[in-house]
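*Asks:* Okay, here's the prediction I keep looking at, along with the sequence it came from:
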Amino acid sequence: MSLPFNMPAGLTPEAQRELERWDEDRQALIVQIKAIPLRILVWGPSSASPSPAAIKRVQIRDALVAEGFLAVFSEIWADAASGLSQKTNELTQALTAHLIIILIEGSPGALAEMHDFSSREDIARKMLVMCPRKYSDGYSIKGAGAILNVAFGNLDLYQDGEIENCNVLTRALARAIALREAAAYRELRSTVH
């Protein structure tokens, strides 16, 4: 096996083989980490909308799926909770998700979801609310958004143009990857006995 780094000369054959096994163990853990399929809700404008935020919502979901996450729109369960209100149906989704990415630009529904669930700490800490900076002076950002930002650091205000140039997607993906790595710290065990 050829290792991706150089070791100083003088390793015994046994030490060289152990180094190769060590690197194989490490690589196997990397594969395990990248295979942790966190449950991610992506809330925002309807995917049928031609708006930049709606297009970005689809791109975020697709990028997350490509990285091995289980990323969905809540619409997949729109009719799955007979006898329950939409709010309660979405509560069940939020309580069972690891991460909730919310794009509120142009989405009254996503804005309502932010308000509905930001007062629940168990859900609010899982949210990443992505919002145009131009909304900063509005009630939603000064109210629920301020609580989310100060208490949990999960309000992402973006500048005009950032939704189109992939900065928003990049930050959403970075949050998911960081949560996956945090999950790995809880789940992985030593391979050395």
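*Replies:* Alright, I've got the coordinates. Remember, it's a predicted structure, so these values are computed and weren't measured experimentally.
*Asks:* Only C-alpha atoms from now on, for both contacts and neighbour counts.
*Replies:* Will do.
*Asks:* Do a quick rundown of the strands in this protein.
*Replies:* For the chain, strands defined by DSSP state E occupy the ranges 39-43, 70-72, 99-103, 127-132, 155-158.
*Asks:* what would the ones you listed look like in JSON lines with mean neighbour count and distance to Glu187?
*Replies:* What follows is these, written out as JSON lines (neighbours: other CA atoms under 10 Å; distance: least, CA to CA, whole Å):
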{"stretch": "strand 39-43", "mean neighbour count": "23", "distance to Glu187": "16"}
{"stretch": "strand 70-72", "mean neighbour count": "21", "distance to Glu187": "18"}
{"stretch": "strand 99-103", "mean neighbour count": "25", "distance to Glu187": "17"}
{"stretch": "strand 127-132", "mean neighbour count": "24", "distance to Glu187": "22"}
{"stretch": "strand 155-158", "mean neighbour count": "19", "distance to Glu187": "28"}
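*Asks:* Put together JSON lines for these, with distance to Arg21 on each row.
*Replies:* Converted to JSON lines, the strands of the chain look like this (distance: least, CA to CA, whole Å):
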{"stretch": "strand 39-43", "distance to Arg21": "33"}
{"stretch": "strand 70-72", "distance to Arg21": "32"}
{"stretch": "strand 99-103", "distance to Arg21": "35"}
{"stretch": "strand 127-132", "distance to Arg21": "39"}
{"stretch": "strand 155-158", "distance to Arg21": "42"}
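*Asks:* Presented hereafter is structure B, for comparison with structure A:
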Amino acid sequence: MTEQPIRYGMVIDLRKCVGCNACTVSCKIENNVPDGKYRTWVKEIEKGTYPEVSRHRLPRLCNHCDNAPCKSACPVRATYRTEDGTILIDYERCIGCKYCMAACPYDARFVNPVRKTAEKCTFCYHRVQMGLLPACVTTCVGGARIFGDLNDPDSLVSRLIANNPVQVLKPEMNTRPMIYYIGAEQALLGADYTDLAKGEK
């Protein structure tokens, strides 16, 4: 039997997320993300009316989609997929046209004001290539972020997906995202997500 190639992905278990934003801070430090910009962030969404109010957390990042609209939208082919499925940007090719930003249904990209190119989460690819975990995973105090090989049935990410109801953002877009959520509010996953979570990231 032919061994399947590695396919990296992430499970975010919202039952464990405490909204501490350690993931956001560690990502900014590890990747030298400019002030006011974020590769990963945690949306706090309030639902209901007083006194029946609840708050919900939704950590966000690039979904590293199998059917990535950002990749097909790039006119200079600066956005590409690695052999392990990670979506990356070739900063030498990127012209900062923002087509990829417009194509991404998850609002996961921004223009780096220093480099003048598109930027986003890379799963800390430089760390993963050295056998390390993404910075956001290592600093998650609740253990809510789990990263690994989705093609390995024995990996923790695969076992979590197999044994829990999981959700993805905007499934109706058919982008086949590789970020899976456990315990997400259904209303936050579909087309109405943008209306519920407006604001600067």
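*Replies:* All right, it came through fine. Bear in mind the structure is a predicted one, so any value in this text is a computation, not a measurement.
*Asks:* tm score of chain vs chain?
*Replies:* Overlay of the two chains. TM-score (TM-score structural alignment, normalised by the length of the first structure): 0.27; 90 aligned residues with a CA RMSD of 5.5 Å.
*Asks:* out of the strands of the first structure, which comes closest to Gln27 of the first structure?
*Replies:* For the strands of the first structure, the distance to Gln27 of the first structure is smallest for strand 70-72, at 22.7 Å, taking CA to CA.
*Asks:* and that closest one, what does it pack onto?
*Replies:* Applying 3 or more CA pairs under 8 Å, 6 or more residues apart in numbering; DSSP states H and E, one finds that strand 70-72 of the first structure contacts strand 39-43, helix 52-66.
*Asks:* just those: most buried one?
*Replies:* Ranked by mean neighbour count, these are led by strand 39-43 with a mean of 23 (mean count of other CA atoms under 10 Å).
*Asks:* which other helices and strands contact that strand?
*Replies:* Counting contacts by 3+ CA pairs under 8 Å, 6+ apart, strand 39-43 of the first structure packs against helix 52-66, strand 70-72, strand 99-103.
*Asks:* want to throw those into CSV with distance to Arg186 of the first structure?
*Replies:* Formatted as CSV, these follow (distance: least, CA to CA, whole Å):
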stretch, distance to Arg186 of the first structure
helix 52-66, 21
strand 70-72, 19
strand 99-103, 16
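*Asks:* Ok, which of these comes nearest Ile30 of the first structure?
*Replies:* helix 52-66 (16.6 Å).
*Asks:* looking at the strands of the first structure, which is closest to Ala28 of the first structure?
*Replies:* Nearest of the strands of the first structure (CA to CA): strand 70-72, 21.2 Å.
*Asks:* How about residues contacting that closest one?
*Replies:* The contact list for strand 70-72 of the first structure (CA atoms under 8 Å, 6 or more residues apart in numbering) reads Pro37, Leu38, Arg39, Ile40, Leu41, Val42, Arg61, Asp62, Leu64, Val65.
*Asks:* thinking again about what came up before, closest to Ala94 of the first structure out of the helices and strands packed on strand 70-72 of the first structure?
*Replies:* Using CA to CA, these put strand 39-43 closest to Ala94 of the first structure, at 7.6 Å.
*Asks:* on that earlier part again, ok, which of the helices and strands packed on strand 39-43 of the first structure comes nearest Gln93 of the first structure?
*Replies:* Of these, nearest to Gln93 of the first structure by CA to CA is strand 99-103, at 9.5 Å.
*Asks:* how many neighbours does Arg21 of the first structure have?
*Replies:* Residues near Arg21 of the first structure, counting by other CA atoms under 10 Å, number 13.
*Asks:* Tell me the spacing between it and Thr92 of the first structure.
*Replies:* Using CA to CA, to the nearest Å, Arg21 of the first structure is found at 44 Å from Thr92 of the first structure.
*Asks:* do Leu29 of the first structure as well
*Replies:* From Leu29 of the first structure to Thr92 of the first structure the distance is 32 Å (CA to CA).
*Asks:* how about the longest helix that the second structure contains: buried residues?
*Replies:* With secondary structure taken from DSSP state H, the second structure has its longest helix at helix 22-31. Applying a neighbour-count criterion of 16 or more other CA atoms under 10 Å, the buried positions in helix 22-31 of the second structure are Ala22, Cys23, Thr24, Val25, Ser26, Cys27, Lys28.
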